[in-house]
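predicted model follows, preceded by the sequence.
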Amino acid sequence: MEPLFQAAIVVIILLLAVIFVSKYVLDARRAELKGTRRELQALQQEHAREYERFTALMSVTSDSLIILDANSRVGFLNAAAQTLFGVDEGHGLRLDELGWAYELQSLVEQAMQYGEPIGHTVVKGARTFAVRVRPLRTGADRGVLIGLNEITELQRLGRARREFVANISHELRTPVTTLHLLADTLSGKTIKDREFSEELIGKIRAQVDLLHQLTDELMDLALIESGQAPIKLIETRAVELVNEAVEPLRPQLERKGIALTLQVPEDLVVLADTQAIRKVLGNLIHNAIKFTNSGGRIAVRALAHGENVEFAIEDNGCGIAAKDLPRIFERFYKADRARARQPGELRGTGLGLAIAKHMVEAHGGQIRADSVEGQGATFFFTLPAAN
C-alpha cells in the first residue's frame, strides 16, 4: 500500500502544482487582457475624439466635401454636401445615385489613375462649382477627396464688374469726346460771334454738368450698396416732400407745357430720410418730364396703404417697352425711349433708377413700374407710414 500511497501523494502534488500554475497563468492573462482592454478603450476613445474633431472641421466649411473609396462609393459626406445632394448620410451610395456621375466620374477616374489632384469648373443647372479632386491612399486602401465650392455668385459679380467698367467707360467717353471737339473748335479759330461762343460755352457746361452728375451718382450708389449711406428716418409730411421735389423742375414743366397734378393729402405723414426721398421723387418726376411730349400730363399721388404710404408718378408719355421693364432698375440700363427727348437734350447717366431702388429699399419699401408702350408709364414706391 505504501508505494500506492506515495504515488497518490505525488499525483496530488502534481495536480496542485498544475492548479497553482494555471491560476497564476490565468491571473496573469486576465491582468494582461484587462490592460489590453483598457488600451483598446483608450484607442477607441481617441478614435472617437479624432473623428469628432474631423467631422467638426468638415462641418464648419461651406465647401461640400465627399470621400469616395476605390469603388467610387461614398465613405463620408460633410453637412454642406448632404444639403447639396439632398441626403442624410449617403454612406455606400455611388455618384450616379447622388445624381452627379456625369459631372464628377471622369475627374475621379483621372485622379485615381494619375495619382495627382485635378481641378475643374462644373456647371450643374443654373449653378457653377469649382471642383477639386485629390487622391487618397492609406496603406493598401485607395480613394479620393472631392471638394465642391459654389462660385455662381462670384461669377455673377465678375460679370457685373466687367459690365460696370464697360458701361462707365462708355458713359465717360461721350462727354469727354464732346468736350474735346468743342475745345478744338474754340482753339482752331478766333470766334467773333458772341452768340456762337456762348452756345459753345453752354454745351461745354452741359457736358461738365453731366460728368459732375455721373460722378455724384456713382459715389451715391457706392455708398448705398456698401451700406455706408446714413439713412435718418424722421416724420415728414408727404406733401412737403413732393413740393420740394417738384419746385426745381417747374421751369422744365413750363418749357414743355406739361400739366402737373398733385394729389397728396395734407395729413399724410411718412418716416423718411428727406434728402434721399427728395432725390427719388425728383428723379422719377424728371424722367416723366423727359419722356412726355410737350403738352402732356403728369400726376403725382400718395395714398395710405396699411402700414405704408404708396407714391405714384404717372405720365402719358411714350411709355416703356415690355422687354425693358424687368431691367429698368439695373445700373446703366437705358430703355430705348430717345424719341421722346427734345432735340439736343442730353441722355441721363443710367444710374438714377438704380439709386432710387436702393434708397427706397433702404427705407424698407419697394419700387416698381407699370407701363404700356405708347401710353405712358407709372412708377410706384412705398415708404413706412408714421404712426
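Happy to help now that I have it.

from here on, contacts and neighbour counts on C-alpha atoms
OK.

all helices for the stretch 151-300 of the chain, in order.
Along the stretch 151-300 of the chain, the segments classed as helices by DSSP state H, counting those that start in this stretch run 152-188, 194-225, 238-246, 250-256, 274-290.

buried stuff in the third one?
Okay, so that is helix 238-246. By 16 or more other C-alpha atoms under 10 Å, the buried positions in helix 238-246 come out as 238-242, 244-246.

contacting residues around it?
264-266, 268-270, 274, 277-279, 281-282, 285, 302 (C-alpha atoms under 8 Å, 6 or more residues apart in numbering).

next, count neighbours for residue 306.
By the measure other C-alpha atoms under 10 Å, the count of residues near residue 306 is 9.

and it, how far is that from residue 378?
21 Å (C-alpha to C-alpha, to the nearest Å).

cool, residue 261 as well?
14 Å.

residue 87 now?
Taken as C-alpha to C-alpha, the span from residue 87 to residue 378 is 48 Å.

more crowded one of these two?
residue 378 (21 against 13).

in contact with the spatially closest residue to that one that is not a sequence neighbour, which residues?
Excluding its sequence neighbours, the residue lying closest to residue 378 (C-alpha to C-alpha, 6 or more residues apart in numbering) is residue 314, at 4.2 Å. Neighbour list for residue 314: 288, 298-300, 376-379 [criterion: C-alpha under 8 Å, 6+ apart].

list the helices and strands the host helix or strand of residue 24 packs on?
Under the criterion of DSSP states H and E, residue 24 resides in helix 2-60. Under the contact criterion of 3 or more C-alpha pairs under 8 Å, 6 or more residues apart in numbering; DSSP states H and E, helix 2-60 touches helix 79-85.

take a look at this one as well, against the first:
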Amino acid sequence: MKTLRGRMFALVAATILLALALGLTFVTDVLQDRLREQANRELSIQTAALTEVIQTQGLETISANLDEWHRLLGGRITIISENGRVLLDSLTDAESLENHGRRPEVKAALEEGQGQDIRFSRSIGTNMMYLARRARTPEGKDLIVRTAYPLSYLEGTVSAARNRLMLGLLLAAAVAVAIGTVFLRGITRPLSRLTEAAIRLERGEPAVFPMDGTEEVRTLSRALQRMADRLQTSMEETLKEKTTLRALLESLPVAVVVVDSRGCVAYANQALGTFLREKPEKIEGLPVQGILKVPELTGLIEKARAGQASQVSFILREKEERFINAQAAPTPYGTVAVLADLTERHRMEEAKSAFVADASHELQTPLTVIRAATELLADDSLSAEDRHRFLQRIIEQQERMTGLVEDLLLLSRLESGVPVERSENVDLSSLVASLVEGARLAPEAEKLQWEVSLPPKAETRARQEELRRAFGNLIDNAVKYTLRRFGEGIGGIIRVSLERKDNGWLFSVQDNGVGIPPAMLDRIFERFQRAEAHRSRNHDEKGGYGLGLSIAKRVAESHKGWIRVESPPEGARFLLWLPA
C-alpha cells in the first residue's frame, strides 16, 4: 500500500482488528472467570446442603435418593470415606472407582474441612470442577462430601457468548471501517486533488488547488495556490524576458553563440548559420567543437573557455570572400562569442582608397595642365591665338576640378539629410526632356539613336536641381557606356521613358552599352564604386569618379523614392521612382 489512503485505511483496519482481538480476549476471560466463580458458589451451596443432610439424617438418606439428588442438583455427587474409599457416586459404580484419598480436594477437606480442584476426570472423560467438604454422620463417622461440575458446560456457555460477542464486535468493526473510510475519503480526496494540481504545476500547466477538506488542508491549499500564482507569474515574466532577449539577439547584425561550462552550445542566433554545419535551431546542447566549420573560431572559443578573452580576424572563402572579426570572452554563465561581418567595411575602405587614388589623379591631371599652360603663357613670344588656346585649357581644367568638388559636397549634404533647396512644383516631363536634348546635342553622341517616351505633363513636389543632377547622371552614364562599346560607330541605342506608376512617376533609362559586371550589381550605388574601376584615362577623356550613381540614390531616397538597376542581355537599365 503505497498511497496515503491505503496506509491510513490499513492503520484504521489494524487498529480496529487489534481492538477487536483485545476486547474479545478480555471479555472472554472475564466471562470465564465469572462463570467459574458462579459455578464454585453453586457447588459450595450444594456441598453444604448435602453435608447438612448427612450430619442430621445420616448417609442412608442420601444413598436412598442419590438419583433424585443428582437430578435436583445437576452435578456429580461423590461420598468418600475418611480412608479415601468411594462409598457413593451419582454417575458411575462406586466399586469401580479407585481410592480418592490422594485427590487434592479430598486431602484439603480432611485436613482443613474444605477443598477444591479443577482437573480432567478419567472416569467420565471430561474436565471437572471439584469441591469437597468434611461431614460427620450422627454415628460420629467422618465422611467427605464432594460435588463436581463439568467445565464443558461452562466452555459451551463461554463459546456461545464469545461467538455472539464476536458477531457484535465484527458488526461494530464494519461500521467503524465504513465510518473510517468516509473519514479517510474526506481527508485523502482533497490531498489527491492537491497532488493532481501539483503535477499540473510541475508540467507548466495552469493549476487550481481545491479549497475543500479539513481546515489544515484548506490552509495548505491556499498556501500552495499563492505559491503557484507567484510561480506562474515568474514563469511568464521569465518566458517574456527570454523571448525578448532572443528577439534582440536575433535582430543583431552580428552572429552570437553562447557556450556553457560543458562546452555545449546554449544559444546561437540565425546569423551564425553561415559558420555552422547545421541549422542554428538544431545545435543547442551539442558540443561546439563538432558543429563549427571554421577552425579559427573553435580555437577562439577554447581560449575563452580557459579564461582568456581574445579576438581573431579571418577570411571566410565561399562564393565571395568575407572578412570576419570574432571576439570571445568568458562570463559567469559560460562563454560568449560575437562574429561581425566586416566585408562591407573592408570594401568601403578599398573603394575609398581607390577613390583617393583616382581623385588624386583627377586633381593632379588638371593641375599639371594648368601649370604647363601657365608656364607657356609666361612666354611673351606667344601669339594671341596660342595665348587664347592655353587660357581656354586652364578654364576647362578648373571646371573639371570644380565639378569634382561640387559632387563631393552634394553627396555629403545628401547623406547628412539636411536639404538646402526648398521643394517646389516640378514638371518631370520637361526636366527629362531638357536633359535628353542636352545629351543629344553633345558632339560625341551624334551617332546614338534615341527612343524617348514622355507624358505631356508629370508634376510633383521636389527639389529641382537635385533631380536634375540625379536624372542627368543616369543619362550621362548611358551615353558614356554606350560610346565605350560602339565608339564613333553606329548601333548605340538609348531608351528614356517616364510613366505613371503606383501613385508616382517611374523614370527609366536603358542602354545597350558595355553593361555592368554581375559582381558589381549589389554595390553599384555605393560611394566610390565604378563599373570600370581599373580603366585608365588620358588627359582629354571625360570620366566619373564613382559618385554619380551614389548621388542619384541619395536624391531618390531623400524624396522618399527608390532607384534600382537591372541587367538585360545588353547594356543596363536604371529605374528611379518618385512619389507624385
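Done, it's in. Keep in mind that this is a model prediction, so the values were computed, not measured.

can the helices of the stretch 151-300 of the first structure go into JSON lines with extra columns for distance to residue 359 of the first structure?
Formatted as JSON lines, the helices of the stretch 151-300 of the first structure follow (distance: least, C-alpha to C-alpha, whole Å):
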{"stretch": "helix 152-188", "distance to residue 359 of the first structure": "20"}
{"stretch": "helix 194-225", "distance to residue 359 of the first structure": "7"}
{"stretch": "helix 238-246", "distance to residue 359 of the first structure": "15"}
{"stretch": "helix 250-256", "distance to residue 359 of the first structure": "24"}
{"stretch": "helix 274-290", "distance to residue 359 of the first structure": "7"}
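
out of those, which gets nearest to residue 146 of the first structure?
For residue 146 of the first structure, the closest of the helices of the stretch 151-300 of the first structure is helix 152-188, at 18.3 Å, according to C-alpha to C-alpha.

about what we covered before: angle of the helix or strand just after the helix holding residue 24 of the first structure against helix 2-60?
Sequence order places strand 64-69 as the next helix or strand after helix 2-60 of the first structure, per DSSP H and E. Orientation check (axes from the mean of the first three to the mean of the last three C-alpha atoms, to 10 degrees): strand 64-69 of the first structure against helix 2-60 gives 140 degrees.

stretch 236-253 of the second structure: how far from the chain's middle?
For stretch 236-253 of the second structure, the distance from its own C-alpha centre to the chain's C-alpha centre is 14 Å (C-alpha atoms, centre = their mean, to the nearest Å).

how about residues contacting it?
256, 269-271, 340.

give the contact list for residue 234 of the first structure.
For residue 234 of the first structure, the contacting residues are 270-274, by C-alpha under 8 Å, 6+ apart.

from residue 367 of the first structure, how far out is residue 310 of the first structure?
From residue 310 of the first structure across to residue 367 of the first structure, the span is 9 Å (C-alpha to C-alpha).

I meant residue 124 of the first structure, not that one.
Residue 124 of the first structure is 33 Å from residue 367 of the first structure, by C-alpha to C-alpha.

which one's more surrounded, those two?
Higher neighbour count among residue 124 of the first structure and residue 367: residue 367, with 20 against 10, using other C-alpha under 10 Å.

and what about the nearest residue to residue 284 of the second structure once chain neighbours are set aside, helix, strand or coil?
Nearest residue to residue 284 of the second structure, sequence neighbours excluded (C-alpha to C-alpha, 6+ apart): residue 265, at 5.0 Å. Three-state assignment for residue 265 of the second structure (DSSP: H, G, I helix; E, B strand; the rest coil): strand.

again with residue 123 of the first structure
Reduced to three states by three-state DSSP, residue 123 of the first structure is strand.

show me where the stretch 51-200 of the second structure has its helices.
According to DSSP H, counting those that start in this stretch, the helices that the stretch 51-200 of the second structure contains are 59-64, 66-73, 104-112, 151-202.
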